[in-house]
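Engineer: structure of the sequence below:
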Amino acid sequence: MIKILANDGIDPVGKSLLEQAGFIVDTDTIPQDKLVEALQNYDAITVRSATKVRKDLIDQCPNLKLIGRGGVGMDNIDVDYARERGIAVINTPAASSLSVAELVFAHLFTGARFLQDANRKMPVEGNTNFNNLKKAYAKGIELKGKTLGVIGFGRIGRETAAMGLRLGMNVIAYDLFPFNGHISLNFQGDIDIDIPIKTISLEEVISNSDFISLHTPFAEEPILGAKEFDQMKSGVFIVNCSRGGTIDELALIAALDSGKVAFAGLDVFNNEPTPLAAILQHPKISLTPHIGAATNEAQERIGTELANLIIAHFHK
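Structural biologist: So this is what the prediction gives:
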């Protein structure tokens, strides 16, 4: 009987599907330094972003036949090496797209109306400095009619673009793999509208966007650094709900302090789980702790997709 360690958890629906298919699923979290010993008793492991499955772990776990990632990015797994060793590696790239896109716009609306600062100051100054706070937050902006630049135009990037289009934004996009097609918008459940869109150069996106949203995998070098900030419009907004390391955080702080960047929304950080204090304390940054896919609906979709992929692999 196949035994699976869901080390970072799995939605109850996914767990139930696996158990109905005859698998044993354990959801107790094993600390990273205890995984080698624990995995001697399992055929597969599923992870999210917390657990790392690197070469040394793979080498010491000869029983391992499958590694599943509940989510999109797999930078916490040595994917190529695992596959070279004959281990299947799967992920769930489609399941969390909507939830991540909605978080992007939560950050954008937050910055557009100063919610990140208001939520910090109202509890301590709201009853003594109300009118001054009202004046401080009086220059909000609307998203409609502004240009949204999407860097990384995979599933999540396209979902983010679709949300921007529904709001009446002008959307431009860049991807390593050029895209020339359409974004399908669904309204009221039965009305579909196709909007043509094609990717342009990274430089064009950077220099022409009012708002920039990152949706790229982990990169060895930051995609946005001091040079890129210099090329942007003054007052640009930047949101990163993709991966830490894609933005040079020190350059971002400098750009925020100078006013070149008006606001940043960050769900991911360079050195998780201990983000830079200057990032956490900056008044122009809206912060969330890597929760892009953390909705009930997304987790159910992830669990279901992951379970079906596992079942298909072992039953083929």
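Engineer: could you use CA atoms for every contact and neighbour count after this?
Structural biologist: Noted.
Engineer: so D192, which of the three states?
Structural biologist: Following DSSP: H, G, I helix; E, B strand; the rest coil, D192 is assigned to strand.
Engineer: buried sites along stretch 255-274?
Structural biologist: The neighbour-count criterion (16 or more other CA atoms under 10 Å) identifies 255-256, 260-270 as the buried residues of stretch 255-274.
Engineer: out of those residues, who's nearest G111?
Structural biologist: Proximity of the buried residues of stretch 255-274 to G111 (CA to CA) peaks at F263, which lies at 6.0 Å.
Engineer: does the closest one fall in a helix, a strand, or a coil region?
Structural biologist: With three-state DSSP as the basis, F263 sits in strand.
Engineer: and if you look at P217?
Structural biologist: Per three-state DSSP, P217 ends up coil.
Engineer: how about the helices in the stretch 101-250 of the chain?
Structural biologist: With DSSP state H, counting those that start in this stretch, the ranges of helices along the stretch 101-250 of the chain come out as 115-125, 130-136, 155-166, 202-208, 226-231, 249-258.
Engineer: name the stretch among those that sits most buried.
Structural biologist: helix 155-166 (a mean of 22; mean count of other CA atoms under 10 Å).
Engineer: for comparison, sequence B:
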Amino acid sequence: MSTVYVSEPIHPQVLREIAAGADLLLGYGPTAVAYESVAYRVDAVMLRSERFPAARIVASPRLKVIARHGAGLDTVDVATALEKGIAVTYCPGGNANAVAEHVFALVLALGRRVVGAHLGLCSQPWPKAKQHLVGQELGGRIMGIVGFGEIGKLVARIARGFSMEVWVHDPFADAAAADEHRVRLTSLDDLLSHAGVVSLHAPLTPITRHMISAERLARMPSHALLINTARSGLIDEAALVDALSQGRIAGAALDVADAEQAGGADVRFGGRPLSDVPNLLLTPHIAGQTDQALLNVGSTAWHDIKSVLAGQAPRFPVRAAPRQ
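Structural biologist: Prediction:
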């Protein structure tokens, strides 16, 4: 029987299926085992956000497949795995709808000051003066989408439902895709200069790291909202704190942050306590965490693990390391 290591919680139905067909080892919960202690006997790994560097790959003599429970590949040393003949798989689109919907949960919560309004009622009587709770409407504004993959396309469709004009920056998108989805292709700087809402959906590479820099934040209109449900490294967090503190943009709502990779009890953002960052709404990487999405993604990852272990081709293999 093959040994499958699951790094973090997945949908219980998928977990039951794995346990019925393999020797299941968990990297979380009361029966958690450290990967390093079992690496010698693991045949397959299913990863959510846990990192899987070259050292783990080299220490895994039986490993045949690394399955990403998601679409991003920046947490896996893909090049080393492929060099050693280990299959790497991913799950394109399985949580795309969930993430796209979360984008607008963040946009509306931020733009309509939902969290502040609720917390205010928790600590004081119903306010007679509400000037501090004046929000923004989306209709007629420009939605700027950076990265036009599965999620970006769904965000564009939802944005049109709010009567927004949609601008897109993606160096790999073409005119045919723009026409099909009724969006305008433009440069990143042009998009940032005009969009009322900017939503990031780009992969994290050395080229895209800190693509939203202090210089680019300065290009954004003062009423703009910045949304990131992709990867934390796309934004220079210290520069974003400065922009928010000085009122250069109206707000930011993020589902990813460098705090995910940091220890300690206090969540800090851009070097500051989270409570000190004005006009920032942060959620703990839950955009893709709906019951439907977890089932979709988990089932896809397990299907490809089973295929590789049976000597068959997976549905969603990674054929080369991510572009640098």
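Engineer: let me see the TM-score of these two.
Structural biologist: Once superposed, the chains reach a TM-score of 0.88 (TM-score structural alignment, normalised by the length of structure 1), with 301 aligned residues with a CA RMSD of 2.3 Å.
Engineer: tabulate the buried residues of stretch 255-274 of structure 1 (JSON lines), appending distance to G145 of structure 1.
Structural biologist: Compiled in JSON lines, those are given as follows (distance: CA to CA, whole Å):
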{"residue": "A255", "distance to G145 of structure 1": "24"}
{"residue": "L256", "distance to G145 of structure 1": "23"}
{"residue": "K260", "distance to G145 of structure 1": "21"}
{"residue": "V261", "distance to G145 of structure 1": "19"}
{"residue": "A262", "distance to G145 of structure 1": "18"}
{"residue": "F263", "distance to G145 of structure 1": "18"}
{"residue": "A264", "distance to G145 of structure 1": "20"}
{"residue": "G265", "distance to G145 of structure 1": "20"}
{"residue": "L266", "distance to G145 of structure 1": "23"}
{"residue": "D267", "distance to G145 of structure 1": "25"}
{"residue": "V268", "distance to G145 of structure 1": "28"}
{"residue": "F269", "distance to G145 of structure 1": "30"}
{"residue": "N270", "distance to G145 of structure 1": "32"}
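Engineer: closest one of these to L103 of structure 1?
Structural biologist: Relative to L103 of structure 1, and with distances defined as CA to CA, the nearest of these is D267, at 8.6 Å.
Engineer: can you pull the contacts of the closest one?
Structural biologist: Contact analysis of D267 of structure 1 by CA atoms under 8 Å, 6 or more residues apart in numbering lists 240-242, 287-292.
Engineer: now with 6 Å, please.
Structural biologist: 241, 288-290 (CA atoms under 6 Å, 6 or more residues apart in numbering).
Engineer: what's the local residue count around the residue lying closest to G139 of structure 2 once chain neighbours are set aside?
Structural biologist: Closest residue to G139 of structure 2 apart from its sequence neighbours, by CA to CA, 6 or more residues apart in numbering: S163 at 4.8 Å. Residues within reach of S163 of structure 2, counting by other CA atoms under 10 Å, total 14.
Engineer: map S163 of structure 2 onto structure 1.
Structural biologist: In structure 1, the residue matched to S163 of structure 2 (TM-score structural alignment) is G168.
Engineer: one more: G111 of structure 2?
Structural biologist: In structure 1, G111 of structure 2 lands on A112 (TM-score structural alignment).
Engineer: just A59 of structure 2 next, same as before
Structural biologist: Using TM-score structural alignment, A59 of structure 2 pairs with Q60 in structure 1.
Engineer: those strands in structure 1, which residues are they?
Structural biologist: With DSSP state E, the ranges of strands along structure 1 come out as 3-6, 24-26, 44-47, 66-69, 88-91, 147-151, 170-174, 180-187, 191-198, 211-214, 236-240, 261-266, 285-287.
Engineer: where does the last one end up in structure 2?
Structural biologist: Aligned using TM-score structural alignment, strand 285-287 of structure 1 spans residues 280-282 in structure 2.
Engineer: ok, the nearest residue to the match of A59 of structure 2 once chain neighbours are set aside to D78 of structure 1 distance?
Structural biologist: Of all residues not flanking Q60 of structure 1 in the chain, V36 sits nearest, at 6.4 Å (CA to CA, 6+ apart). V36 of structure 1 sits 15 Å away from D78 of structure 1, going by CA to CA, to the nearest Å.
Engineer: tell me how far the match of strand 285-287 of structure 1 is from the chain's mean position?
Structural biologist: When C-alpha coordinates are averaged (CA atoms, centre = their mean, to the nearest Å), stretch 280-282 of structure 2 and its chain have centres 15 Å apart.
Engineer: next: stretch 20-37 of structure 2.
Structural biologist: For stretch 20-37 of structure 2, the gap between its own C-alpha mean and the chain's C-alpha mean amounts to 25 Å (CA atoms, centre = their mean).
Engineer: what range in structure 2 does stretch 247-264 of structure 1 sit on?
Structural biologist: Using TM-score structural alignment, stretch 247-264 of structure 1 pairs with 235-252 in structure 2.
Engineer: count of neighbours near the residue nearest to D28 of structure 1 when sequence neighbours are not counted?
Structural biologist: Nearest non-adjacent residue to D28 of structure 1, counting by CA to CA, 6+ apart: N7, 6.3 Å away. For N7 of structure 1, the neighbour count with other CA under 10 Å is 21.
Engineer: what sits against N7 of structure 1?
Structural biologist: N7 of structure 1 touches 27, 29, 47, counting by CA under 6 Å, 6+ apart.
Engineer: out of those, which is nearest to S99 of structure 1?
Structural biologist: Distances from S99 of structure 1 to the contacts of N7 of structure 1, taken by CA to CA, are shortest for V47, at 18.7 Å.
Engineer: biggest helix in structure 1 by residues?
Structural biologist: helix 296-315 (DSSP state H).
Engineer: and L294 of structure 2, how many neighbours?
Structural biologist: Neighbours of L294 of structure 2 (other CA under 10 Å): 23.
Engineer: aligned partner of it in structure 1?
Structural biologist: With TM-score structural alignment as the criterion, L294 of structure 2 matches Q299.
Engineer: contacting residues for its match?
Structural biologist: So Q299 of structure 1 contacts D11 (CA under 6 Å, 6+ apart).
Engineer: how near is it to G71 of structure 1?
Structural biologist: Taken as CA to CA, the span from Q299 of structure 1 to G71 of structure 1 is 9 Å.
Engineer: again with I197 of structure 1
Structural biologist: Distance of I197 of structure 1 to G71 of structure 1, given as CA to CA: 26 Å.
Engineer: between those two, which one's more packed in?
Structural biologist: G71 (25 against 15).
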